[in-house]
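[1] Any chance you could fold what I've pasted below:
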Amino acid sequence: MATESTVTAMTALPRRHLGKLLIVAGIALALLYFSAQSPVLKALLQWSPALAAGFAQNILISLVAIGLGSLLGLLVGALALSPLRLMRLPAQIWVQVFRNAPWLVLIYFTTYVFPFEIRIAGTYVAFPDWVKVTLGLALPASANVAEIFRGAVASIPATQWEAARSLAFTRGQIFRSIILPQCSKRMLPPWMNLYAVITMGTALASLVGVHDVIDTAQIASNTVNMTGFTVVIYFSLLALFFAYCYPISRLTRRLERRYAFY
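    Presented below is the predicted three-dimensional model:
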């Protein structure tokens, strides 16, 4: 019986989504048809590869920024939990400064304060603008990750610390064996939500000359020079960011429900 119910559930899943797939396929076919008739949609189809390449630049910036921010944020968060005030204070200052600093100001700071090229072993190496933007976004990401980590550790019941100490565990052993495994599950949903926010923040990169999807859309709008095309292309940008970030949001909610009792 268990096998039959499993097979039934597996066959019911595609049927449940068949209507949605047919609607999406119908919309896609309609767009392809009208793109051959409408100059606006035809121009959008021509610029689609360039928009996809620009959006790939945004995704690259977001991935590197959240990676650097997570590594730095975990370090800052660990320092913020230190019993020594001399180590806690710099971490707390870091979190307060970069959590409350405007992202655009940080991006301008990293773009125009850092050099355009770095000299390494007598050779000048270019320091591209997209890397500077990535660093500018990694700073607030690190502050938020540090707070996520601190909050996850603080949410662990104090009885677990006391029970571990009664078993003669050291502070390091308690962290590695008891606290951190639970923190990883509690941190994952807010960390994913932060990544979605960082991804949307990459739209600021075009303001400092990075050739991302926003910059590509501006070039396309000026080149085609049609009001209808300008409206359609910016709606397309909204659809791109929504299509990328909405699944992350849905998965975040699912993980929050799944780990609600951890």
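[2] hey, let's count contacts and neighbours off CA atoms from now on
    OK.
[3] Not counting stretch 141-161 itself, show me its contacts.
    Outside stretch 141-161, the residues within contact range by Cα atoms under 8 Å, 6 or more residues apart in numbering are 65-66, 68-78, 80-81, 94-96, 98-99, 174, 179-180, 182-183, 186-187, 190-191, 194, 198.
[4] where do the helices sit along the stretch 101-250 of the chain?
    Here the stretch 101-250 of the chain has its helices, by DSSP state H, counting those that start in this stretch, at 103-113, 129-154, 158-166, 171-174, 180-201, 213-224, 227-258.
[5] about what we covered before: for ChimeraX, what selects the buried ones among the contacts of stretch 141-161?
    Here is the ChimeraX command that selects the buried residues among the contacts of stretch 141-161 (16 or more other Cα atoms under 10 Å):
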select :65,66,68,69,70,72,73,74,75,76,77,78,80,81,94,95,98,99,174,179,180,182,183,186,187,190,191,194,198
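[6] With distance to K20 added, can I get the helices of the stretch 101-250 of the chain in a markdown table?
    As requested, the helices of the stretch 101-250 of the chain are exported to a markdown table (distance: least, Cα to Cα, whole Å):
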| stretch | distance to K20 |
| --- | --- |
| helix 103-113 | 38 |
| helix 129-154 | 36 |
| helix 158-166 | 47 |
| helix 171-174 | 49 |
| helix 180-201 | 25 |
| helix 213-224 | 28 |
| helix 227-258 | 15 |
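[7] winner for burial among those helices?
    With neighbours taken as mean count of other Cα atoms under 10 Å, the helices of the stretch 101-250 of the chain reach their highest mean count in helix 129-154, at a mean of 24.
[8] Of all the helices of the stretch 101-250 of the chain, which one is nearest A52?
    Of all these, the one in closest proximity to A52, counting by Cα to Cα, is helix 213-224 (7.4 Å).
[9] what inclination does the closest one have with respect to helix 227-258?
    160 degrees (axes from the mean of the first three to the mean of the last three Cα atoms, to 10 degrees).
[10] and for comparison, fold this next one:
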Amino acid sequence: MAIDSSVRVLAGWPRRHPGTLALLAAVLLWLVFGAPKSPVFAALREWSPALATGFAQNILISLLAIAIGSVLGLLVGALAVSPLWITRLPAKIWVQVFRNAPWLVLIYFTTYVFPFELHIGTSWISFPDWVKVTLGLALPASANVAEIFRGAIGSIPGTQWEASRSLAFTRGQIFRSIILPQCFKRMLPPWMNLYAVITMGTALASLVGVHDLIDTAQIASNTVNRTGFTVLIYFSVLALFFAYCYPISRFTQFLERRYAFS
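    Modelled structure (predicted):
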């Protein structure tokens, strides 16, 4: 049923967005028929594999950051809704610190606080910069996931808790069997939106030496050293991030409509 609805949404997209479709078609025709005549496009085609490899690094960082952040965020969120103040307090501090800290500061923090190599037994294991960036982005992700989780639990009507207690369910049983299944549906749209934001935040990785899409674009721009190519390659970087994040945004809007609660 969900797949059928998604297909209908995608099938109706050209009809609802004719201007965007026409623009994309015009750009595609221009790239196919006009680009081969320009030397800057020839240079772009030459650098395309390197750009794709760099963007794959951004995607890897974003996926690991949202995965680590989600696990930590669910744990922190569970502590935040605990009836004990001694567990709520550290969860509240965690959320407030990492939600309000600049992402670039957290990336610099994890990059320079963690060592470049880890000494385990008699071996030295490299601790690459992209892993440190992943941890730096996972911290704000965990704080935001914790708030999403807390908000989802708070949106459950209190009558459900009361009705469950009247049926002799324990708090743990109510939480696992009744509350959590409803929370995950409510969490999915903002969680996907957070992932899109984390993906765009991976552009900061180049500032600490990670060889990602932005770093590759900078190297290509300095190598070719032509103004037209510089403009084109950064437009291509923008297009890659847009092409990856825009479908996530559209699907998030679809889920918000599908799981809308009154």
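[11] Would you mind reporting the TM-score between them?
    The TM-score (TM-score structural alignment, normalised by the length of structure 1) is 0.91; 252 aligned residues with a Cα RMSD of 2.1 Å.
[12] Figure out which of the helices of the stretch 101-250 of structure 1 is closest to G26 of structure 1.
    Across the helices of the stretch 101-250 of structure 1, closest to G26 of structure 1 is helix 227-258 (Cα to Cα), at 17.4 Å.
[13] With structure 2 overlaid, report how far that closest one is off on average.
    Its aligned residues in structure 2 lie a mean 0.6 Å from helix 227-258 of structure 1 after superposition (mean Cα distance after the TM-score superposition for structure 1).
[14] The nearest residue to P128 of structure 1 once chain neighbours are set aside: what's it in contact with?
    Spatial nearest neighbour of P128 of structure 1, excluding adjacent residues (Cα to Cα, 6 or more residues apart in numbering): F116 at 6.8 Å. F116 of structure 1 makes contact with 126-129, according to Cα under 8 Å, 6+ apart.
[15] With L255 of structure 2 instead?
    188-189.
[16] what about it, distance to F184 of structure 2?
    12 Å (Cα to Cα, to the nearest Å).
[17] and if you look at V32 of structure 2?
    Taken as Cα to Cα, the span from V32 of structure 2 to F184 of structure 2 is 44 Å.
[18] I120 of structure 2 now?
    38 Å.
[19] repeat for I86 of structure 2
    26 Å.
[20] Mind jotting down where the strands sit in the stretch 1-150 of structure 2?
    117-120, 123-126 (DSSP state E, counting those that start in this stretch).
[21] Include mean neighbour count and distance to R15 of structure 2 when you put the ones you listed into a markdown table, please.
    Shown next, in a markdown table, are the strands of the stretch 1-150 of structure 2 (neighbours: other Cα atoms under 10 Å; distance: least, Cα to Cα, whole Å):
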| stretch | mean neighbour count | distance to R15 of structure 2 |
| --- | --- | --- |
| strand 117-120 | 10 | 54 |
| strand 123-126 | 10 | 52 |
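[22] can you put these in CSV and add distance to T159 of structure 2?
    Formatted as CSV, these follow (distance: least, Cα to Cα, whole Å):
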stretch, distance to T159 of structure 2
strand 117-120, 52
strand 123-126, 53
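[23] Specify the stretch among those that is closest to F169 of structure 2.
    So among the strands of the stretch 1-150 of structure 2, strand 117-120 is nearest, using Cα to Cα, at 47.0 Å.
[24] Comparing that closest one with structure 1, how large is the average distance?
    Per aligned residue, strand 117-120 of structure 2 averages 0.8 Å (mean Cα distance after the TM-score superposition for structure 1).
[25] And for stretch 129-145 of structure 2?
    Stretch 129-145 of structure 2 versus its aligned partner: 0.2 Å mean (mean Cα distance after the TM-score superposition for structure 1).
[26] I'd say A50 of structure 2 and T216 touch.
    Yes. In terms of Cα atoms under 8 Å, A50 of structure 2 counts as a neighbour of T216; the distance is 6.8 Å.
[27] do you know how far S236 of structure 2 is from A65 of structure 2?
    Relative to A65 of structure 2, and taking Cα to Cα, S236 of structure 2 is found at 24 Å.
[28] Name all residues that make contact with F175 of structure 2.
    Contacts of F175 of structure 2 (Cα under 8 Å, 6+ apart): none.
[29] could you redo the last one with a cut-off of 10 Å?
    F175 of structure 2 makes contact with 153, 161, 164, 169, 181, 183 under the criterion Cα atoms under 10 Å, 6 or more residues apart in numbering.
[30] State the distance from it to G151 of structure 2.
    To G151 of structure 2, F175 of structure 2 is 14 Å away according to Cα to Cα.
[31] Quickly note the distance from F175 of structure 2 to A22 of structure 2.
    Distance, F175 of structure 2 to A22 of structure 2, using Cα to Cα: 49 Å.
[32] again, but for S236 of structure 2
    19 Å.
[33] Same check on W130 of structure 2?
    39 Å.
[34] Next: L139 of structure 2.
    On the measure of Cα to Cα, L139 of structure 2 and A22 of structure 2 end up 41 Å apart.
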